[in-house]
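In: The following comprises the amino acid sequence and a computationally predicted model.
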Amino acid sequence: MYNEAIKIWREKNREDLLNKFLVKFIYCSNKIKNYEITFSCVEGIFNGEKIDSFKGNKKIIKEIESQKKLCENIFNLSKGDVKLKLSIGVIEQVYYVITGNKLERNLYVSIEKLVKDINSIEINDDNALEAVSYFVCYFQEISNCDGRVVRILLNYILVANHLPPINIFYMDKEKYYLAMDFFIKKIIKLE
């Protein structure tokens, strides 16, 4: 299935694909933890509309506006020919925009090691999903942070390596959590 996405990613206009992807990605990523959000609100934000009809916490609208800007900035990477590497600076920026906080200093050594590990991998069509799965599970285990941070970083890695981003649909959140829990308990703990 991901191979099909790679083929489309290479044949079609990436900017158009990313624009369509971002609305769904930000909606699903937020919907996993927040049932109040609606697709029409997220779509309205992307269309530059003022969202007055939302009855939930207005903070959510501001968060989505910030995520939109952040994702647009980091996904502009797909326009270049050079593969980019993940950095602590990118992680700090994503973490701050999503959580409003700075990374805890005691996490830096572990995160720097993980960044070094992921950057040492030549991410390509054949190993992309394995590489980002490794990153996501280890990062989540190290930081125990907001899942939205992890999902944005996952897609940063893919797009920075000229590969299509992926979406975790909110309907699949139980499978997502079960898979991550399995990986953390069975694989990370064995090392």
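Out: Ah, there it is. Residues are numbered from 1 along each chain as shown.
In: contacts, neighbours, all on C-alpha from now
Out: Fine.
In: Please enumerate the helices of the chain.
Out: With DSSP state H, the ranges of helices along the chain come out as 2-11, 14-31, 39-46, 58-75, 88-99, 108-119, 128-143, 147-160, 173-182.
In: List the buried residues for the first one?
Out: Of the residues in helix 2-11, those scored as buried under the neighbour-count criterion (16 or more other C-alpha atoms under 10 Å) are residue 9.
In: In addition, the following structure is provided for comparison:
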Amino acid sequence: MTQHFEPTIRIQREAFDAGDVMRSLRAGRTDIGAVACFEGICRAHNTATQALGEQSVQALELEHYPGMTESSILGMVREAQQRWPLQAATIIHRIGVLLPGDPIVLVAVASAHRHAALEACAFLMDYLKTQAPFWKKETTSQGAQWVDAREADDAALARWGVAATNVGAAPR
């Protein structure tokens, strides 16, 4: 089932355009029958902090470990290639200070068939959310705090038969 291609993996401060990425992923290709895309956007709230009566999120700061992050994401894409017949993949993740409404992450996957593209896209996003070495700090009117990994994200990854290692847990 493995099809070899070199995925595009970018860690960047600049915003991206999901439509441009999807168009370039399939440009000139007649073998691609489906492109699935997920774009994560910075929210003005965090469900966990909102339940505690805290204020809305004013900013989100993302840090990463250069080199290790890209290598980790490449490993995730290689795992997806083992599971589904993929033809292309692009993953873009932003770092730095982001404001509510800013795009954070983009996962775009191409395959000959929709099921493979949709499942691989969901798998990669679940994997990224728990296993990629990114750290998030939220700033609210009550100050800034590191965001811990969520059990719901670990459970989403577990449905693929992968155990979470909490690489993206808040630094100590």
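Out: Received, thanks. Remember, it's a predicted structure, so these values are computed and weren't measured experimentally.
In: Superposed, what's their TM-score?
Out: TM-score of the superposed chains, computed with TM-score structural alignment, normalised by the length of the second structure, equals 0.33; 94 aligned residues with a C-alpha RMSD of 4.9 Å.
In: picking up where we left off before, from the helices of the first structure, which stretch is densest packed?
Out: Highest mean neighbour count of these: helix 147-160, a mean of 23 (counted as mean count of other C-alpha atoms under 10 Å).
In: Helix 88-99 and that helix, what's the angle between them?
Out: Orientation check (axes from the mean of the first three to the mean of the last three C-alpha atoms, to 10 degrees): helix 147-160 of the first structure against helix 88-99 gives 140 degrees.
In: Packing partners of helix 147-160 of the first structure?
Out: Contact here means 3 or more C-alpha pairs under 8 Å, 6 or more residues apart in numbering; DSSP states H and E; on that basis helix 147-160 of the first structure packs against helix 14-31, helix 58-75, helix 88-99, helix 128-143.
In: In a markdown table, list the ones you listed along with distance to residue 157 of the first structure.
Out: Shown next, in a markdown table, are these (distance: least, C-alpha to C-alpha, whole Å):
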| stretch | distance to residue 157 of the first structure |
| --- | --- |
| helix 14-31 | 14 |
| helix 58-75 | 10 |
| helix 88-99 | 11 |
| helix 128-143 | 7 |
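In: Thought residue 35 was touching residue 22 of the second structure, still the case?
Out: Yes - shown here, residue 22 of the second structure and residue 35 form a contact pair, counting by C-alpha atoms under 8 Å, at 7.2 Å.
In: which residues do the two both contact?
Out: Common neighbours of residue 22 of the second structure and residue 35 (criterion: C-alpha atoms under 8 Å, 6 or more residues apart in numbering): residue 108.
In: Those two - which one has more neighbours?
Out: Legend: neighbour count by other C-alpha atoms under 10 Å for residue 22 of the second structure and residue 35, higher for residue 35 (24 against 19).
In: who are the neighbours of the particular helix or strand that has the more buried one in it, in terms of helices and strands?
Out: Assigned by DSSP states H and E, residue 35 of the second structure belongs to strand 34-41. Where contact means 3+ C-alpha pairs under 8 Å, 6+ apart, strand 34-41 of the second structure is packed against helix 18-26, strand 103-111, helix 114-131.
In: Same question for that strand: list its buried residues.
Out: By neighbour count with 16+ other C-alpha under 10 Å, strand 34-41 of the second structure contains the buried residues 34, 35, 36, 37, 38, 39.
In: surely the fourth one meets residue 111?
Out: No - at 11.8 Å, residue 37 of the second structure does not count as touching residue 111 under the criterion of C-alpha under 8 Å.
In: gap between residue 92 of the second structure and residue 73 of the second structure?
Out: 10 Å (C-alpha to C-alpha, to the nearest Å).
In: Between those two, which contacts overlap?
Out: By C-alpha under 8 Å, 6+ apart, residue 92 of the second structure and residue 73 have these common neighbours: residue 9.
In: one step back: out of the helices and strands packed on strand 34-41 of the second structure, indicate the one that is most buried.
Out: Of those, strand 103-111 is the most buried (mean count of other C-alpha under 10 Å), at a mean of 25.
In: Would you mind getting the angle between that strand and helix 114-131?
Out: Computed by the same axes, to 10 degrees, the angle separating strand 103-111 of the second structure from helix 114-131 equals 140 degrees.
In: For strand 103-111 of the second structure, name the packing helices and strands.
Out: Judged by 3+ C-alpha pairs under 8 Å, 6+ apart, strand 103-111 of the second structure is in contact with helix 18-26, strand 34-41, strand 86-94, helix 114-131.
In: let's see it at 7 Å
Out: When contacts are defined as 3 or more C-alpha pairs under 7 Å, 6 or more residues apart in numbering; DSSP states H and E, strand 103-111 of the second structure packs onto strand 34-41, strand 86-94, helix 114-131.
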